[in-house]
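J.: here are the coordinates; sequence isn't available:
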């Protein structure tokens, strides 16, 4: 297990001898993230970095358990001097603070009501030789197991003619995850595993490629969970361990029910915001001419 050192934060060759000047904002954000990791004394176990190609496009497909997963997954690409362009919710790009950074880092916004544009942008990035990061589960898994995967990652790999890099990240959910308060306890362990590239075969359908990707992701996540170096501090600290390993996290079925409830709640809140905006807009309209 390795912790980030201050030497890592200022290392000159972190992104290779001749990094692209256009990626200065991304490099700055990476170094700021390393500062945070150092302050929190996060303990990293990152394996499989050699599977990230030193050049050319690839889809990095990982499970999703925390709000910080993308920052941890990016560490696996650094030894090969690669930057990962993650697909993220369009709302993040519209935020006054995060939006400019997301755009400067060339991440890809995803509007769930109009996903074709994001798909096309991702395929272009892959064909241009970028590594595109995707969470095929689309949302954080509340069971901390691999739930149903969206086919977009496999479709992109087939259309762009690039491999899928299956990955698993574990431990970040103890810091920040869905429906839990942020916990900045120092010394948390974080495991990141990247598996061997899964190359689309001639004539292989996205569904078949997705099935192979799921098997690989599940195997990597199981390895990450079973080799994780830390254990719950007591019975009430077993919330972050999946049910099949003796934890108190919801089962896959229970988590699916929660997802349905969450989606219904978001729809209600969205309608309320729309009605509020309509009322405010109506109040601001000038009176009609006589």
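T.: It's in. Because the structure is a prediction, the values reported are computed rather than measured. Numbering: from 1, shown residues only.
J.: Every contact and neighbour count from this point should use C-alpha atoms.
T.: Will do.
J.: Could I get the full set of strands for the stretch 51-200 of the chain?
T.: Assigned by DSSP state E, counting those that start in this stretch, the stretch 51-200 of the chain shows strands spanning 58-62, 84-89, 108-110, 131-134, 164-170, 189-194.
J.: Which one, of these, ends up nearest to residue 49?
T.: Ranking these by proximity to residue 49 (CA to CA) places strand 189-194 first, at 6.5 Å.
J.: what helices or strands is the closest one leaning on?
T.: strand 43-47, helix 69-77, strand 164-170, helix 206-226 (3 or more CA pairs under 8 Å, 6 or more residues apart in numbering; DSSP states H and E).
J.: coming back round to it: can you redo the strands of the stretch 51-200 of the chain as a markdown table with mean neighbour count?
T.: Output for the strands of the stretch 51-200 of the chain, formatted as a markdown table (neighbours: other CA atoms under 10 Å):
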| stretch | mean neighbour count |
| --- | --- |
| strand 58-62 | 28 |
| strand 84-89 | 22 |
| strand 108-110 | 23 |
| strand 131-134 | 26 |
| strand 164-170 | 28 |
| strand 189-194 | 24 |
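J.: Ok, which of the ones you listed comes nearest residue 23?
T.: Closest approach to residue 23 among these is made by strand 84-89 (11.1 Å; CA to CA).
J.: now the angle between strand 58-62 and the closest one, please.
T.: 60 degrees (axes from the mean of the first three to the mean of the last three CA atoms, to 10 degrees).
J.: ok, second structure coming up, stack it against the first:
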């Protein structure tokens, strides 16, 4: 397919990263296959995660097609960009369409990016994930590649002001060993394994991060930060979902 939008967007992002002197560290990029389909599954802590998760695939000269909620495609600014980069819209009321589009991309040899937690983790830990990534990989006969991001939440995350022009922020991107689920496997057990791998990668990213302050909002509670605990974050997500439903009903 023609790539008119994606390369210029990548170029602009790289220029901005250099201007802001972001300290981006990527480990394990060689685990992204140079050819063929793959499902890349990342944790989700920032509205910018698709940029940085996709950054991990650049050394392999791959462009990742991310699955993102339909509302992003409906936006007057982000929508044309998302469509131009051939990302995949997800309408949660009609998930079969997104699954079909992802399968088509995988079978065509594309890398499909998935944020299996569905929403941003306010606790900055890995939330429970569903087995959709595993099912897609099995159906398409492709590997699953776990990825952990850390530092991106400092730029723009849920419930915090945007700091898109903040300088010198370290960003860590870790790519894990690929998984190769197959037909006949227990999909739920494979999903638990995937979440465990993601959590281990994230923990390593957090503990090796260049900055280890105490009492800051962007650190998880178990590392001395003031982010919500997973339980508190779940309650906040539930309250937010109820508010959105009430607005829709109104």
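T.: Nice, thanks for sending it over. Keep in mind that this is a model prediction, so the values were computed, not measured.
J.: out of the strands of the stretch 51-200 of structure 1, which comes closest to residue 158 of structure 1?
T.: Closest among the strands of the stretch 51-200 of structure 1, using CA to CA: strand 164-170, at 9.4 Å.
J.: still on that earlier bit, mind putting the strands of the stretch 51-200 of structure 1 into CSV with distance to residue 22 of structure 1?
T.: Converted to CSV, the strands of the stretch 51-200 of structure 1 look like this (distance: least, CA to CA, whole Å):
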stretch, distance to residue 22 of structure 1
strand 58-62, 20
strand 84-89, 13
strand 108-110, 16
strand 131-134, 16
strand 164-170, 25
strand 189-194, 27
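J.: Tell me the buried residues in stretch 169-186 of structure 1?
T.: Within stretch 169-186 of structure 1, the residues that count as buried by 16 or more other CA atoms under 10 Å are 169-177.
J.: re earlier: out of the helices and strands packed on strand 189-194 of structure 1, nearest to residue 190 of structure 1?
T.: Across those, closest to residue 190 of structure 1 is strand 43-47 (CA to CA), at 5.0 Å.
J.: related to what we said a few turns ago, let's have the helices and strands packed on strand 189-194 of structure 1 in TSV, adding distance to residue 85 of structure 1.
T.: Shown next, in TSV, are these (distance: least, CA to CA, whole Å):
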stretch	distance to residue 85 of structure 1
strand 43-47	19
helix 69-77	9
strand 164-170	14
helix 206-226	19
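J.: most packed of these?
T.: strand 164-170 (a mean of 28; mean count of other CA atoms under 10 Å).
J.: Where do the helices of the stretch 101-250 of structure 1 begin and end?
T.: With DSSP state H, counting those that start in this stretch as the criterion, the stretch 101-250 of structure 1 has helices at 115-127, 152-160, 206-226.
J.: what distance separates the last one from the middle of the whole chain?
T.: For helix 206-226 of structure 1, the separation from the chain centroid amounts to 16 Å (computed by CA atoms, centre = their mean, to the nearest Å).
J.: so what corresponds to residue 248 of structure 1 in structure 2?
T.: Under the alignment (TM-score structural alignment), residue 248 of structure 1 pairs with residue 226 of structure 2.
J.: Would you confirm that residue 243 of structure 1 contacts residue 254?
T.: No: at 10.7 Å, residue 243 of structure 1 does not count as touching residue 254 under the criterion of CA atoms under 8 Å.
J.: shared neighbours, those two?
T.: residue 143 (CA atoms under 8 Å, 6 or more residues apart in numbering).
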